[in-house]
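[1] heads up, no residue letters with this:
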């Protein structure tokens, strides 16, 4: 009987391919994992639970055949970044982790009173409405508490009945509350106030949000059921969320390529004239055809008037367009002094057209500006540069060459990253890095493509090897992670640092095992404390399919109350003087079973009823959302044998020392259905507060018996943090 205690102190290779299960001869085997689910591999070697996804908004059209949306980042500056919800012929804008709301909607209807105007008096008993000449407002008067002053107005021909609207008004009388309601059903009397939305407030602004559900005739009712007058002014009905029209339909969204310079973004699609999205303010975005000019007289000088490019970028001060339907192997570079001008000539600043020559069709898929203009085609990697490397590209020295790599590209926008590019291989199941390799002996170099999925070849294709990558985004800070969406709705991540040889894949599922959700889009913009990762998620909520925009929360947890470890969550953050017994605003999870954390501790699950949940006790910090499991499973532990390899030999892991960092318990074991729970709370901890996070090595006795696999599983199913830095198992191996 041989006993060993190997140290598993790095998981930097991430989740490895099942085909490597026996490759104990590889160095990466000993820093790899069989499973890394809903956890992130740190570049330093440990692994931590990902943060939960915070609910931001439901997409405009909910869920139907035309409701698919794509997220597109718009980075105006280092301090002003927007996330675009690009849907079926519309674009909505998000900033500072929330949707931008209309303040001045061109479609709005408003009332500032100089007369009663068209408001109808349907008061009950000794109630009435009238014009207040002193304050130029509408008085809604009741002679007693049994009377009702009632004013009604019909908004006819609502311009956008398919979107959520917001009603706001001012009540100038602090002493008398006003009830305001809006809906598509006409009110009858105060006893049957059957409007779809209702709010009551004394002095100040009253806000009511409602969904017309396609109705164009909308009624607004103002009711005072208290003795005295409520004095109302500035009644405004507007669309709630700021949006602009777009020429792209739902089926075209994921074929859009884009490139941005300051406040201008160019968009390219083979079926739509190139578009220019510009911004001059938070509610001042516009999109229109790019106003090209050139020496070509046809179509007013627009060289793309009828043949639209599919790819766009910028290079050396020029705009770059490529791959029209009629010329899929051509690239056009604008003048250096005017990115709209494609007038060709012999001057150094003149526009350039280059067509690659190959033995087979090489449709251009993407362009990335590096030292050369690197571009991927269906048949390989190419570059455009000057014939002399020290010079900029001009019409007289431009050179288009195929690189040494023959890896074709899928139709996904590549990502430029530190003198290279990450791109999806032609068949959609490999991630490649294009990089320039310099050979000092030969005093020359070449562009080459490296397969970053070679040790994790299952990560994109999935268990049945049919999934493909459909979109990806780069999160520079804090961990350097490439996020990608698979065609089967699984989100995958790659912690990547070439200088440290870190290539670590991880998978992320959201929703419960019997009600799995699907991620459909991902994008990243700079945030305040990290780069913000946004996703579009399709969820089944109480039998109804919904599409939500959600934001990945920070996994860097300092204290227990920092944790946001539930999906589609909303939170309440107060203090000891502002605790709550109920949490509302959970419309997006109405009817669903949810998990809850209160002041850093777990709470029994609840079902959301009437958009809220009630707690057992008051709490100052509450997080409500959908639970998810995080799991780390090691490879077969190759240790414990004195007669060669321990692979496949009967062994038992009797105990293990687990080094935790800022963690709050876990489940552990050697078999999925035989896990023990590590107690987080100790007898010395106070019962009225959550215990402190664990930062220590803890020895545990492993459940399970003798078997041949020899793996260790560490799992967290509660909304609590978990970070594992190292595992030291005691392995008993039988030599019989």
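    Good, I have the coordinates. Note that the structure is predicted; figures quoted are calculated from it, not measured.

[2] all contacts plus neighbour counts: C-alpha atoms, from now on.
    OK.

[3] Could you report the separation of residue 334 from residue 342?
    As for residue 334, its distance to residue 342 is 5 Å (criterion: CA to CA, to the nearest Å).

[4] tell me, what's touching those two both at once?
    With contacts defined as CA atoms under 8 Å, 6 or more residues apart in numbering, the residues adjacent to both residue 334 and residue 342 are 350, 351, 352.

[5] Narrow these to just the buried residues.
    In terms of neighbour count (16 or more other CA atoms under 10 Å), the buried residues within the shared contacts of residue 334 and residue 342 are 350, 351, 352.

[6] how about CSV for the residues you listed, with secondary structure and distance to residue 48 added?
    Supplementary listing: those in CSV, determined by DSSP: H, G, I helix; E, B strand; the rest coil; distance: CA to CA, whole Å:
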residue, secondary structure, distance to residue 48
350, coil, 53
351, strand, 51
352, strand, 50
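
[7] In terms of distance to residue 178, which of the residues you listed ranks first?
    When these are compared for distance to residue 178, the smallest value, 65.1 Å, is given by residue 351; criterion: CA to CA.

[8] How about the contacts made by that closest one?
    When the contact criterion is CA under 8 Å, 6+ apart, the partners of residue 351 are 332, 333, 334, 335, 336, 341, 342, 343, 344, 345, 395.

[9] so residue 636 is in which element?
    Here residue 636 sits in a region with no helix or strand, counting by DSSP states H and E.

[10] who are the neighbours in contact with it?
    Contacts for residue 636 (CA under 8 Å, 6+ apart) come out as 21, 647, 709, 710, 711.

[11] putting a second one here so we can go through both:
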């Protein structure tokens, strides 16, 4: 009979997929777990029950969340919904204005910010400019172009003949060309601008001359605005080296436009001087519809089929160079902006099952795209939103099916650890502001605005305080009819049902926290069996398990008994008249019985008590026999 003692001091590989159950030789196996639900991995290796979600507001429907940072002291959350924009500061709405986007457009809206102005783009919407005047004064309007970019969409040989050289003229095309969307679109004839004001037929239109034309004869020396109601509007955008960069449009999906340096809405190519605008297409042996442009060490371009690097320091019409780096591709169904993590760019792969780290290597002088979800593929499935919490080093990725995959990423300490967050509903959109992660959560068919709150132990929760003890607490209409968890003065009181927007608690209390409960799970990988018996199924007995805890107020553990799990045993059971004190130290539990199932965990932590839990390490003592 062989005995063994094993100490698991780290969970820095996170939750691993079942495909790795046969790879105990990997370092990830030693530091990983089979299930990590509703917990965060600390950069130091411990596991902590995640904070709850504070309820902020009910939203009218599907939403897109955008962070707006005016300065270090004034930050706002922008909530985009059907035909409107709401502005929140802290937990309160401060402004609401009409908007041109619909609910169906939210997934494809791209944005970038400079000082007090946020630019928004969508291939079916004239690009918008959101400006902050004060906390409560916000304005949204179409861009005011200084000089638009132009492109020749018409086939070669198609001519235009103006009826005159100034004022209002009639344009006659040599073939069908004009569409209703051309109204308001600028054309250039011989490099001189005119604006279409009316369409008489596919071959005839009326226009106003802005720059006197050179002549009235038919000519094929003409082009039209690259962006219009006919050919679509910009897809994505960013700022880089004091230029506004536009990546793709509906009808020109693989084209890049860079404004003049310091003149963000001026795309006049001029004569190619260093500070003038730049325009070029991404041409290769594959489709390259641009899905994101990102300003990092270089201008990074993410397309539907590959990732590109645009160089030039400074970037000028003469110095600019384009290099394809990797062939991963980005999603085409929605815009998921890449995020910066310690100088690397994190982006979602087109497959919908990968999260890549796009990092520049000085040795190869090129970018590489490592898959961060390689060992946790089951947690990444059709991402719909992504944010990075720099304060806690947590990357949150919301999935189409509603869960949140959370990655603790700390390269200097070799920490790449995934966990899964679940709630009584579905995470639909995310935003991060100053270490606070905001969520649009769908519950019971309604969308709610919530945020992670370290002081909250329940989801969709609210807190209340009273100078005198109270038994009835109201203001809970958003949880009407739901069974909720109640925490009074720091002590869990169990479940209650919300009726009439209120709950009744016993005994009376002066401070209350009410919301939806959630369960945490920490389950290790199967034990590594070695020796003469190898990895085959052999009788195995857990003698004891010692859990090292930090600031933990409640713990439920299943050690199993033979082929059947024993009931969970809760330590430090809270008293009804006082909040349980947090416990720091070791707790040793004795195991009973033998087991032959090699895939069965030796222990499992699972509980929904709304109290803090932090697990630092686990030491197990086992016996094995042939």
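    The structure has been received and is ready for your questions. Given the structure is predicted, the values throughout are model-derived calculations rather than measurements.

[12] Is it possible to get JSON lines of the shared contacts of residue 334 and residue 342 of the first structure that adds distance to residue 84 of the first structure?
    JSON lines is the format used below for those (distance: CA to CA, whole Å):
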{"residue": "350", "distance to residue 84 of the first structure": "34"}
{"residue": "351", "distance to residue 84 of the first structure": "31"}
{"residue": "352", "distance to residue 84 of the first structure": "32"}
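
[13] tell me which of those is nearest to residue 207 of the first structure?
    residue 351 (54.2 Å).

[14] What does the closest one correspond to in the second structure?
    Aligned by TM-score structural alignment, residue 351 of the first structure pairs with residue 277 of the second structure.

[15] same question, residue 665 of the first structure
    Superposed on the second structure with TM-score structural alignment, residue 665 of the first structure falls opposite residue 554.

[16] now that match: how far from residue 470 of the second structure?
    With distances defined as CA to CA, the gap from residue 554 of the second structure to residue 470 of the second structure amounts to 26 Å.

[17] neighbour-wise, which of these two wins?
    When residue 554 of the second structure is set against residue 470 and neighbours are counted by other CA atoms under 10 Å, the residue ahead is residue 554, at 22 against 17.

[18] Give me the most central residue, the second structure.
    When CA atoms, centre = their mean is applied to the second structure, the residue found nearest the centroid is residue 386 (1.2 Å).

[19] What residue in the first structure is paired with that residue?
    In the superposition onto the first structure, residue 386 of the second structure corresponds to residue 472 when matched by TM-score structural alignment.

[20] Ok, residue 611 of the second structure next?
    Per TM-score structural alignment, the equivalent position to residue 611 of the second structure in the first structure is residue 720.

[21] Quick check: closest non-adjacent residue to that match.
    The shortest distance from residue 720 of the first structure to any residue that is not its chain neighbour, by CA to CA, 6 or more residues apart in numbering, is 5.9 Å, and that residue is residue 664.

[22] quick one: the one you found from residue 677 of the first structure, how far?
    As judged by CA to CA, residue 664 of the first structure and residue 677 of the first structure stand 11 Å apart.

[23] Compare the two (neighbour count), which wins?
    Ranked by neighbour count (other CA under 10 Å), residue 664 of the first structure and residue 677 place residue 664 first, with 26 against 14.

[24] from what I can see that one touches residue 696, true?
    No - with contact taken as CA atoms under 8 Å, residue 664 of the first structure and residue 696 are classed as non-touching, separated by 11.3 Å.

[25] Can you tell me the element residue 29 of the second structure falls in?
    Element membership for residue 29 of the second structure, per DSSP H and E: helix 27-31.

[26] in the stretch 301-450 of the first structure, which spans are strands?
    Under the criterion DSSP state E, counting those that start in this stretch, strands of the stretch 301-450 of the first structure are mapped to 309-315, 318-324, 330-333, 352-355, 364-369, 373-377, 381-386, 398-402, 415-416, 420-424, 431-439, 444-451.

[27] Now render those strands as a markdown table, adding distance to residue 256 of the first structure.
    Formatted as a markdown table, the strands of the stretch 301-450 of the first structure follow (distance: least, CA to CA, whole Å):
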| stretch | distance to residue 256 of the first structure |
| --- | --- |
| strand 309-315 | 7 |
| strand 318-324 | 13 |
| strand 330-333 | 17 |
| strand 352-355 | 22 |
| strand 364-369 | 11 |
| strand 373-377 | 16 |
| strand 381-386 | 21 |
| strand 398-402 | 25 |
| strand 415-416 | 14 |
| strand 420-424 | 16 |
| strand 431-439 | 20 |
| strand 444-451 | 24 |
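
[28] closest to residue 32 of the first structure out of the ones you listed?
    In this view, these are compared for proximity to residue 32 of the first structure by CA to CA, and strand 444-451 is the closest at 17.2 Å.

[29] ok and that closest one relative to strand 431-439, angle-wise?
    In this structure, strand 444-451 of the first structure runs at an angle of 160 degrees to strand 431-439, with axes from the mean of the first three to the mean of the last three CA atoms, to 10 degrees as the basis.
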